[in-house]
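Asks: Prediction below, plus the sequence it came from.
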Amino acid sequence: MAKRPVSTKPYSGPAGGWGSFRSVESILLQEERIATGNAVLLKQNKPGGYSCVSCSWAKPREPLPFEYCENGAKATAWEITRKRLPDDFFETHTLTELLSWSDHDLEAIGRLTRPMRLDRARDRWVPVAWEDAFREIGAELRGMDPRRTIFYASGRASLETSYIYGLFARLYGHNNLPDSSNMCHESTSVALPQAIGAPVGTVQLEDFRDTACILSFGQNVGSNSPRMLHPLQEAAKRDVPIITFNPLKERGWERFTNPQSPQEMLTLKETRISSQYHQLRAGGDIAAITGMCKALVEADDKAMAAGRAPILDHAFIQQHTHGFDSFAAWCRAQDWAELERWSGLARQAMMDAASVYGAARSAIGIYGMGLTQHKKGVENVRMLVNLLLLRGNIGKPGAGILPVRGHSNVQGQRTVGITEKPELVPMDGLAEQYGFEPPRDTGMNTVEACEAILEGRVQAFLGLGGNFLRAVPETQRMEAAWPGIRLTVQVATKLNRNHLINGEVAYLLPCLGRLEVDAQAGGEQAVTCEDTMTHIHASRGTVAPASPHLLSEPAIVAGIAKATLPPNPRVTWDEWMGDYGRIRDAIEASYPEIFKDFNRRMDEPGGFARPLAARQREWQTETGKANFLVPAGFRTDLGTDLDDPEILQLITLRSNDQFNTTIYGYDDRFRGISGTREVLLMNRADASRLGLKEGDTVSLTTAVDDNVLRQVHGLRVVPYDIPQGAVGGYYPECNPLIPLWHYAEGSKVPAAKSVPVRIRRQEARMAAE
């Protein structure tokens, strides 16, 4: 690959603006869609159009003229590219050679067009007929113990595909259905049911119009969910205080120029987003939120003693919550010096944030993986719920908790059964509906699947999208163990690294993208997705398929299932493939409360919302109320020793030129980095103390003692506004540094936001070797 010029220069512009506009047009040009791509984008997140394949931010009832963001446009361009993997590509390149290619360069070749089987002797993929692939995969699966197979799902598959994929797994005989949620928001799925009795957020788009305060923790709006900047900007213009807690200064939470406003674009007008911005220590969220709670509780104590109006919502607390007295007593007992030490914030900063929040009639609490991907990720989320409960900020207009999901349907696939937890699936109903006995044992989540692969216990891995080996921790160990799997099957649209490392028998099955017309026996089909605010929407492809040899995801799942399972007259695979409306009928039969009148309602503007009891202040918890839950303490992460200057906490990051493991380019505009992803963001004082200067090349080593050497080499030092004691590096390049056992307690989400590392100048390392 050609060498790229590298530049690291601070970016002074806002989020959005002309930088966003140029970035969108640049990728449309790169993917040879400059003439037609903009027309396609006009249908994104619109009624009668398609749901974005990038993030799951809500689709409004009344969409903007351009209801897409920079990253959503990149995802669309990436999928509708005119580039195709050449028919002779694997005659020219072996898989071993391709392992030296970057993630970006592999996907940039273009769309996959034919199903392929691994020719291990020649180290190449070779074409195979669909019927042969299905028959051979089915024969392999029939000879295996289902409990030793893994059916993984990334977060892009539709509700229809996800439902039949989960049903296939259970008809086959297992609940091993790990998914991308296991790597990001499983901490949410564990914490929120304990606290409020619901596994998802309670905020609706209209709450942004009613809110009087917004709090954000560990979420990068500018790169990860830019369409949220529109309601944030509207709130900021109403002088709604927006209080942000994040170790790094992220441009989206600072300043925004709306690309949909000609006046703002022409005048370069910027809107201030955050009214307070607190750069807390990596892993300091529990301590920071505790400081706010302590300030509120003690201010309320004084107000009540003096006969003034209370600060806390005592009526709500008494009627709707459990555990307040214990939590309040715990808050009062905390020492401000310890809170400052563990949060990295001054007492006054926490009190200032509490004062503004305490004066607001309603508030929204937003968070991302900066809360969930820690050893105490579950406690982080519960602690934010505690803060909201103090003021009655769940179940009223303009208030609620909002986990911002990533993949476009990661939340929806859980709704229809993609989970390793049988208690979350209507097993008795499925048994009656399809005349079989579903497996009732708990399956493997992502970490447990990785452990089983490392131990040689997995016979087959089916991947419904994604780039599993790049997304999980322990990259080198996982890649070394992967060839020990007997059968690997990957459903994909483009080539990625996981397709170069395979089991003994392997298949690469190309599918239609969501933006492509899906013509079946019953005509052109629509699919459905659930957004981060639990609204369910129809999505219709609009461009011609990349190849006549592609099959849809439902057709591929059904093809494998039919070749694997004995016939069942109640499971009508062929009818389902001809008309996805019949799959939706089946979903409605399995989940009648959620999907009543599914086919009729799926085209409602803004989507139809799942019922959620917590929005009505009905608490489906063991106590029957919302629960205040006391955290165990402030030591939130492995190896957190604030007195050891040699150990720094690594925060893994995404650039604004990527979505999860998909790398669109080598620029991170908001951080001023161009031409490379091999960087290490460092506080200037830390760099100076360690004898490093800008541009030095360093290695990172995980600072744990478990007899496994975990290293990443070749990182360029970039001075950055990041708290002392923390460093930042890109995901997935830094995944090799994350021990598989370094995960959130209770959810097993990899703790990628605080990994203890040591830094060595690379020249010194090479000389020593």
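Replies: Great, that's in hand.

Asks: rest of the way, CA atoms for contacts and neighbours
Replies: OK.

Asks: isn't there a helix covering Ile243?
Replies: No - using DSSP: H, G, I helix; E, B strand; the rest coil, the secondary structure at Ile243 is strand, not a helix.

Asks: From what I see, it and Gly218 are in contact.
Replies: No - contact between Ile243 and Gly218 fails when scored by C-alpha atoms under 8 Å: they sit 11.7 Å apart.

Asks: mind listing the helices for the stretch 551-700 of the chain?
Replies: Taking DSSP state H, counting those that start in this stretch, the helices of the stretch 551-700 of the chain run over residues 553-564, 573-578, 580-590, 598-601, 684-689.

Asks: Now do the first one: everything it contacts.
Replies: If I follow you right, that is helix 553-564. Helix 553-564 has contacts (C-alpha atoms under 8 Å, 6 or more residues apart in numbering) with 134-135, 137-139, 141-142, 157, 160-161, 164-165, 168, 172, 491, 509, 511-512, 573-574, 577.

Asks: by how many degrees do that helix and helix 580-590 diverge?
Replies: With axes from the mean of the first three to the mean of the last three C-alpha atoms, to 10 degrees as the basis, helix 553-564 and helix 580-590 are set at 70 degrees to each other.

Asks: so how far is helix 553-564 off the chain centroid?
Replies: Between the centre of helix 553-564 and the centre of its host chain there is 27 Å, according to C-alpha atoms, centre = their mean, to the nearest Å.

Asks: now the lengthiest helix in the chain, how far from the centre of its chain.
Replies: Ranked by residue count, the top helix of the chain under DSSP state H comes out as helix 285-305. Its chain's C-alpha centre and that of helix 285-305 lie 32 Å apart, by C-alpha atoms, centre = their mean.

Asks: Next: stretch 340-358.
Replies: When distances are taken as C-alpha atoms, centre = their mean, stretch 340-358 is centred 28 Å away from the chain's centroid.

Asks: try stretch 12-25
Replies: Offset of stretch 12-25 from its chain centre (C-alpha atoms, centre = their mean): 23 Å.

Asks: take the one below as the second:
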Amino acid sequence: MREKIEIKQNDAPAGGWGSVKEVSTILLRENVIAQGTALLLHQNKPDGFACVSCAWAKPAHPHPAEFCESGAKATAWEITAHKLDAEFFASHTLTSLESWSDHALEEKGRLTEPMRWDAASDTYLPVSWDAAFAEIARELGQLAPKDVVFYSSGRASLETSYMYQLLARMYGNNNLPDSSNMCHESTSVGLLKTIGVPVGTVTLDDFEHTDCIFFFGQNVGVNSPRMLHQLQEARKRGVPIITFNPLRERGLVSFTNPQSPGEMLTGSETAISTQYLQVKAGGDTAAIMGLCKALIAFDEAAQAASMARVLDADFLATHTHDFDTFATAVKACAWADIERESGLAQADLETAARVYAGAKAVMAVYGMGLTQHTNGVQNVAMVTNLLLMRGNIGKPGAGVCPVRGHSNVQGQRTVGITEKPELAPLDQLASQYNFTPPREKGMNTVEACEGILSGAVDAFIGLGGNFIRAVPETVLMEAAWRRLRLTVQVATKLNRNHVIHGEVAFLLPCVGRIEIDRQNGVAQSVSIEDSTGFMHGSKGRAEPASASLLSEPAIIAGLAKALLPTVPAMAHVDWDGWVGNYARIRDAIEKTFPEIFFQFNERMWMPGGFRKPVAASHREWNTTSGKATFIAPDALDENPDMHENGADILRLFTVRSDGQFNTTIYSNDDRFRGVYGTRMVLFMARVDMDRLGLVEGDTVTALTPSLDGVARSVAGLRVTEYSIPAGCVAGYYPECNPLIPLWHHARESKVPAAKAIDIKVQRHAA
């Protein structure tokens, strides 16, 4: 039955009764009201399980309910009472399932037993674990290691991730792309160049000491709602929060705390942003350039008047490199160019700069709105440029805070998931396990896609995720995917990446993080890293969805033992011992990374976790110059690779709804934007609707102007008016991914540039 489509204005705050209703609704829909309510009280607690959705920090002293609406949805989704068994697959061909929506596929419930695709019936049929491991090993044994990809999503634990990278390297490649390649690789590259670490410097404690927060391209209300507690507390202390974002997102406008009886009874709200600047998509470099230009002008005026400097001259002289080159570029940049590219007025940028100049400790929080651009690495450098001008890195209450998405996407990189051999401890692995790790650079996500399209990749092993739905170039990728010899997916629920498959395809269901993982009758624990670099233990508390499930470590070990029985190094890896006691995996991790994981098993249960070393937090700069480095931007335009002229060109950026997390769609509603019953929406400014002759509710096809002869389009998008900068439009991810060319990615980091895509729209005939 088709859902009723309704679009209406919604000015309600984030949180509040709307959030309570959403949580209740999904617990009821998944038939886990009692179980889910009890489990949520253990979510993100020191003795409980780490949330399987976002990676926001876990406090040492948690709130009574240390979960948000998004986290509650993720938990209900995983512990659902609905199950997918052999009977379902016997009655549904994969061809028929291709017409199902993302929501419909996952809504059917948890996978319960290993499956192999049967070509004759076009269905998944049950297979034993031993048979699955044996056949996968036979297939991989016939392929060149360089032609096999080992992908991982951000949910796998530190223990699983460590085993997975070891499996890939013992097999013979560094083809270890992961979900960070699609989102924050620009951060890892940009911060490493500027401040010498690939991660942020901010901790939860810094929120208590900051006196100003700048937000860039991050939707806290959908992607990391628990952060709203820190933001609300900061606002109640009078801390200004200045936001740069194309859309006025509800979580950055106002918040009613569901854990405050007073606020819930009275409906009172906390205004989050004190200044909200709706920057054009792709205008962040220009906007930050304007802030820096204003600060330099303020500083020069202060010096002329013999007043205290606005810039931190001592910090600049002692701790930074190449400021003069950057300052020269800033002063040479015209305000007219800044206003044109950012879509913001000089006066508004100067107002924001004055607030910054008057603060002693400033934090900059940002998300994929900065990283998913052709010049995404440049955007990250601009954030650090701004902070360094007044010494806002390496002191309490200040620093850079990239908000990572998935729950352990940062942690899996910490334990070796990387395609870049120079970032992996290959010498230590060689010594520890007596083998010769490959030294050739592996494939990142974009390169893996290029290999699949060209036929260079023969097999794809997926540790979680929905790769085919998450990547750009959807139409071409799905066609090429079917030509892969082997696809293997470790998963908890059915998604499109299981329906679109290779010539030989396996579906390997695993125990979820929320579930009790018993090995030899003993419940095991795992660990994760949050987005502020703290490691936490996690204990499952729900019974597994099926007795036939294996844990992720057990699946990796099963593949390794079947695939690598003759590799001499196998004698140095006790795969069975590791699976029998995960503490032994952590001992191995500690040996490989002693500076980060010393006393790993003892420290993983510390309230608030333990932090890995972040040198820049102590003003130690592991850069080429030995100092924090200013980098002048190459251009104000963040997307120089996609330039189409014409009044009919619009700049599309993709967004998430409050009814989803990454590619997981919990419902087709987005209450924050007032959209119900559909995700096929194009948010557009009234001025653009009038200019193009469109009215509310018109149905259009979006097309990417062809610069390479490839036709890219998405049909059936409903136009709806929204507060958005002129010339910009927004549509949902992943529905709009077919519009993104694979070559449209960040320079240096190769993150798909999903936040600025030039498109045209064609109105459907009545």
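Replies: That came through fine. Keep in mind that what you see is a predicted model, and the values were worked out from it rather than measured.

Asks: sorry, back to before: so which elements touch the longest helix of structure 1?
Replies: The contact analysis (3 or more C-alpha pairs under 8 Å, 6 or more residues apart in numbering; DSSP states H and E) places helix 285-305 of structure 1 against helix 324-333, helix 336-343, helix 347-359, helix 377-390.

Asks: any chance of those in JSON lines, with mean neighbour count and distance to Ser408 of structure 1 too?
Replies: Formatted as JSON lines, those follow (neighbours: other C-alpha atoms under 10 Å; distance: least, C-alpha to C-alpha, whole Å):
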{"stretch": "helix 324-333", "mean neighbour count": "16", "distance to Ser408 of structure 1": "36"}
{"stretch": "helix 336-343", "mean neighbour count": "19", "distance to Ser408 of structure 1": "32"}
{"stretch": "helix 347-359", "mean neighbour count": "19", "distance to Ser408 of structure 1": "31"}
{"stretch": "helix 377-390", "mean neighbour count": "26", "distance to Ser408 of structure 1": "22"}
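
Asks: do you know which of those lies nearest Pro199 of structure 1?
Replies: helix 377-390 (11.6 Å; C-alpha to C-alpha).

Asks: What segments of the stretch 51-200 of structure 2 are helices?
Replies: Using DSSP H, counting those that start in this stretch, helices in the stretch 51-200 of structure 2 cover 69-78, 86-90, 94-97, 102-107, 129-141, 158-171, 185-194.

Asks: Which one of these lies nearest to Gln660 of structure 2?
Replies: Nearest of the helices of the stretch 51-200 of structure 2 to Gln660 of structure 2, taken as C-alpha to C-alpha: helix 69-78 at 7.9 Å.

Asks: how big's the offset between that closest one and structure 1?
Replies: Following the fit onto structure 1, the mean deviation recorded for helix 69-78 of structure 2 is 0.2 Å by mean C-alpha distance after the TM-score superposition for structure 1.

Asks: if I pick Ala157 of structure 1, what's in contact with it?
Replies: Ala157 of structure 1 neighbours (C-alpha under 8 Å, 6+ apart): Asn409, Gln413, Leu464, Gly465, Glu553.

Asks: top of the residues you listed by neighbour count?
Replies: Using other C-alpha atoms under 10 Å as the neighbour test, the contacts of Ala157 of structure 1 are led by Asn409, with 30 neighbours.

Asks: and that residue, how far is that from Pro566 of structure 1?
Replies: Distance, Asn409 of structure 1 to Pro566 of structure 1, using C-alpha to C-alpha, to the nearest Å: 30 Å.

Asks: And for Thr419 of structure 1?
Replies: Distance of Thr419 of structure 1 to Pro566 of structure 1, computed by C-alpha to C-alpha: 24 Å.

Asks: When these two are compared, which one has more neighbours?
Replies: Between Thr419 of structure 1 and Pro566, counting by other C-alpha under 10 Å, Thr419 is the more crowded of the two (26 against 11).

Asks: residues in contact with that one?
Replies: Asn175, Asn176, Leu177, Pro178, Asp179, Val425, Asn445.

Asks: Okay, strands next: where are they in the stretch 451-600 of structure 1?
Replies: Ranges of strands within the stretch 451-600 of structure 1 are 460-464, 487-492, 505-510, 519-520, 523-524, 526-530, 535-540, based on DSSP state E, counting those that start in this stretch.

Asks: wait, which of those strands is closest to Ala121 of structure 1?
Replies: Ala121 of structure 1 lies closest, by C-alpha to C-alpha, to one member of the strands of the stretch 451-600 of structure 1: strand 505-510, at 11.5 Å.

Asks: what packs against that closest one?
Replies: Counting by 3+ C-alpha pairs under 8 Å, 6+ apart, strand 505-510 of structure 1 packs on strand 116-119, strand 487-492.

Asks: Spatially nearest residue to the residue nearest the centre of structure 1 (excluding sequence neighbours)?
Replies: Most central in structure 1 under C-alpha atoms, centre = their mean is Gly406, positioned 3.4 Å from the mean C-alpha point. Excluding its sequence neighbours, the residue lying closest to Gly406 of structure 1 (C-alpha to C-alpha, 6 or more residues apart in numbering) is Cys55, at 4.8 Å.

Asks: Pull the contacting residues for the counterpart of Trp573 of structure 1 in structure 2.
Replies: When structure 2 is aligned by TM-score structural alignment, Trp573 of structure 1 is paired with Trp575. If you count contacts by C-alpha under 8 Å, 6+ apart, Trp575 of structure 2 has them with Ala557, Lys561.

Asks: For Asn601 of structure 2, see how far away Trp575 of structure 2 is.
Replies: For Trp575 of structure 2, the distance to Asn601 of structure 2 - C-alpha to C-alpha - is 18 Å.
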